[in-house]
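1. structure of the sequence below:
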Amino acid sequence: MASHPNHPRSAAIFGASGAIGRALCERLAALGCEQIHAGSRSGVEIGVPGSVPFAFDLTDESSIAAAAQQMAGKPPEWVVIASGVLSLAEGRGPERTLKRIDADAMARVLALNTIGPALIAKHVLPLMPRERSFVFAALGARVGSISDNQLGGWHSYRASKAALNMLVRNFAIEMGRTHEHGVVVALHPGTVDSRLSKPFQKGLAEGQLTEPDDAAKRLVDVMASLAPGDSGKVFDYAGAEIPA
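-> Here you go, the predicted model:
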């Protein structure tokens, strides 16, 4: 059994092979989560107790639909989208100036950070029972806050996360009409020591970089504290609401 009444007995992590996703799986297993659907592009076993691997591709809706179908008989109590992109595979990082905007690169960032999570929501949220609580969380970013943006730059990444925040709000409103116990949120994990953040770690202030295990613990604590009234909002790793 889970050690806290709000910790889930079942969960699904989309992006379980990444630093944060794997750490979330390990943290949930340690808390007694009995079944963890652990999704990655390869669909490989991650070696976490109670984990059940599945394959999905953020740019292939049929793979997402198939993954959701595997969970349909017993929908997970928590669903976390822990996948996304900051720098593209060929090394093209966030644009620091509008002169660097490239249509193809921007489309790929939006496909992975915004459209992919939207497709996961499309196929997973309808599985959620109306009579019980659930948490559906997508990893967002503080830089997706429009009102908090003082530096500019990182155009595609900021835009993709701002759009994700809007979708989270939309999905929360729609689900709230039929699923009064559900919570749909975006979560900012902080700057986590991962492949995604590696090129941008130089010059970080002391203590700003967080280990994946610590980030996972904080995120799980935040999710366990959420109530239906929090649905549609964006929270950071400390549970503080981030303005839109």
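2. make it CA atoms for all contacts and neighbour counts henceforth
-> OK.
3. Ala215 reaches Ala19, doesn't it?
-> No. Here Ala215 lies out of contact with Ala19, judged by Cα atoms under 8 Å, at a distance of 9.8 Å.
4. looking at these two, which is more packed in?
-> Taking other Cα atoms under 10 Å, Ala215 and Ala19 do not tie; Ala215 has more neighbours (24 against 21).
5. which stretches of the chain form helices?
-> Counting by DSSP state H, the chain has helices at residues 19-30, 61-71, 103-110, 116-124, 155-176, 212-225.
6. pull out the buried positions in the third one.
-> Going back to what we said before, that points to helix 103-110. Residues of helix 103-110 classed as buried by neighbour count (16 or more other Cα atoms under 10 Å): Ala105, Met106, Arg108, Val109, Leu110.
7. would a markdown table of those residues with distance to His123 be doable?
-> Below are the buried residues of helix 103-110 laid out as a markdown table (distance: Cα to Cα, whole Å):
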| residue | distance to His123 |
| --- | --- |
| Ala105 | 26 |
| Met106 | 25 |
| Arg108 | 21 |
| Val109 | 21 |
| Leu110 | 19 |
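8. before we move on, the earlier item: need the winner for burial among the helices of the chain.
-> Of the helices of the chain, the one with the most neighbours on average (mean count of other Cα atoms under 10 Å) is helix 19-30, at a mean of 23.
9. could you measure from the residue lying farthest from the centre of the chain over to Ile13?
-> With distances taken as Cα atoms, centre = their mean, the residue sitting farthest from the centre of the chain turns out to be Lys99, at 29.8 Å. Lys99 sits 36 Å away from Ile13, going by Cα to Cα, to the nearest Å.
10. what is the burial count for the nearest residue to Pro53 once chain neighbours are set aside?
-> Here the nearest residue to Pro53 in space, its sequence neighbours aside, is Ala38; by Cα to Cα, 6 or more residues apart in numbering that works out to 4.7 Å. By other Cα under 10 Å, 27 other residues sit near Ala38.
11. next up, for comparison:
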Amino acid sequence: MEKALIIGVSGGIGDAMSAALTARGIAVTGVSRSGDGLDVTDEASVHRVLGPLAGPFDLIFVATGALEIDGAEPEKNLRSVTARAMMDQFMLNCVGPSLAMKHAIRLMPRDRRCVFAALSARVGSIGDNGFGGWYSYRTAKAALNQMIHTGAIELARTHRHAICVALHPGTVRTSFTEKYLGRHPAVPAPEAAANLLAVLDGLSPEHTGQFLDWQGKPVPW
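-> Predicted coordinates for the structure are as follows:
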């Protein structure tokens, strides 16, 4: 039986991914802040939660992150930028998945296809930024994309069947986004999970290190 590990399983997309994978007959292990006290920004916490896991896992999916932290909303202009908000965003949206990747490598098989995927966001694209604003969140996601791309290079040296990607799920209707949807079309979390799984199904080692959207199309760095 295939096995999957979802880090951030209590969130909207994490929970939907767990349900979709379970429906496929895949054995899912899920960890989260609410269920396991996992703080992805604290390496001791990451080690405590991931350390006892045995694996190997065919899929490791990181669904952690936040758009608003401690009431700090996405900035509309440079006057709103603060060091605290930038550091909070960087810790949760870049450092957290990076630590998860560091501690998850040992849980990935070397003899067969496996995937490490982390949720990113199109607004983290430097090349596809025509609107500005949202400085801290954009910057943190851009940094995450660099970590995924760089980690994929190292991972390929020891796990030649592995695939390591950053994924943009589209605009998903969850508590994460409800304040910011406006008139933007959004899909429910189960639909977003189905879209992401379809992308993951089609990946091969040639795709490792890429930044892809919910349709499997490359997103500019």
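12. if we can go back for a sec, OK, contacts around whatever residue of the second structure lines up with the residue nearest to Pro53 of the first structure?
-> Using TM-score structural alignment as the criterion, Ala38 of the first structure maps onto Gly30 of the second structure. The contact partners of Gly30 of the second structure, by Cα atoms under 8 Å, 6 or more residues apart in numbering, come to Leu5, Ile6, Ile7, Gly8, Val9, Ser18.
13. Leu92 of the second structure against Gly65, yeah?
-> Yes. Assessed by Cα under 8 Å, Leu92 of the second structure is found in contact with Gly65 at 5.9 Å.
14. could you tell me the end-to-end distance of stretch 207-221 of the second structure?
-> The first residue of stretch 207-221 of the second structure is 15 Å away from its last residue (Cα to Cα).
15. likewise for stretch 123-140 of the second structure?
-> Using Cα to Cα, the two ends of stretch 123-140 of the second structure sit 10 Å apart.
16. and for stretch 66-81 of the second structure?
-> With Cα to Cα applied, stretch 66-81 of the second structure spans 17 Å between its terminal residues.
17. same check, this time on stretch 110-128 of the second structure
-> 35 Å.
18. the aligned partner of Arg218 of the first structure in the second structure - nearest residue in space that isn't next to it in sequence?
-> Alignment note: Arg218 of the first structure maps to Asn195 in the second structure; criterion TM-score structural alignment. Among residues not flanking Asn195 of the second structure along the chain, Trp214 sits closest, at 5.7 Å (Cα to Cα, 6+ apart).
19. what does the one you found align to in the first structure?
-> By TM-score structural alignment, Trp214 of the second structure lines up with Tyr237.
20. could you find the counterpart of Ala186 of the first structure in the second structure?
-> Under the alignment (TM-score structural alignment), Ala186 of the first structure pairs with Ala166 in the second structure.
21. burial count for that match?
-> Using other Cα under 10 Å, Ala166 of the second structure has 27 neighbouring residues.
22. how near is it to Glu68 of the second structure?
-> From Ala166 of the second structure to Glu68 of the second structure the distance is 20 Å (Cα to Cα).
23. ditto for Glu75 of the second structure
-> Going from Glu75 of the second structure to Glu68 of the second structure by Cα to Cα gives 10 Å.
24. one more: Ala140 of the second structure?
-> In this structure, Ala140 of the second structure and Glu68 of the second structure are 12 Å apart, going by Cα to Cα.
25. Asn145 of the second structure now?
-> On the measure of Cα to Cα, Asn145 of the second structure and Glu68 of the second structure end up 19 Å apart.
26. if we ignore the residues flanking it in sequence, what's nearest Gly43 of the first structure?
-> Excluding the flanking residues, the one nearest Gly43 of the first structure by Cα to Cα, 6+ apart is Ala55, at 3.9 Å.
27. right, and the one you found touches Ser62 too?
-> No. Using Cα under 8 Å, Ala55 of the first structure is not in contact with Ser62, being 11.0 Å away.
28. what about Arg24 of the second structure, neighbour count?
-> A total of 10 residues lie near Arg24 of the second structure under the criterion other Cα under 10 Å.
29. please disregard the earlier target; I meant Lys179 of the second structure.
-> Neighbours of Lys179 of the second structure using other Cα under 10 Å come to 11.
30. what is the aligned counterpart of it in the first structure?
-> Per TM-score structural alignment, the equivalent position to Lys179 of the second structure in the first structure is Pro199.
31. return the member of the contacts of Gly30 of the second structure nearest to Phe61 of the second structure.
-> Ile6 (4.8 Å; Cα to Cα).
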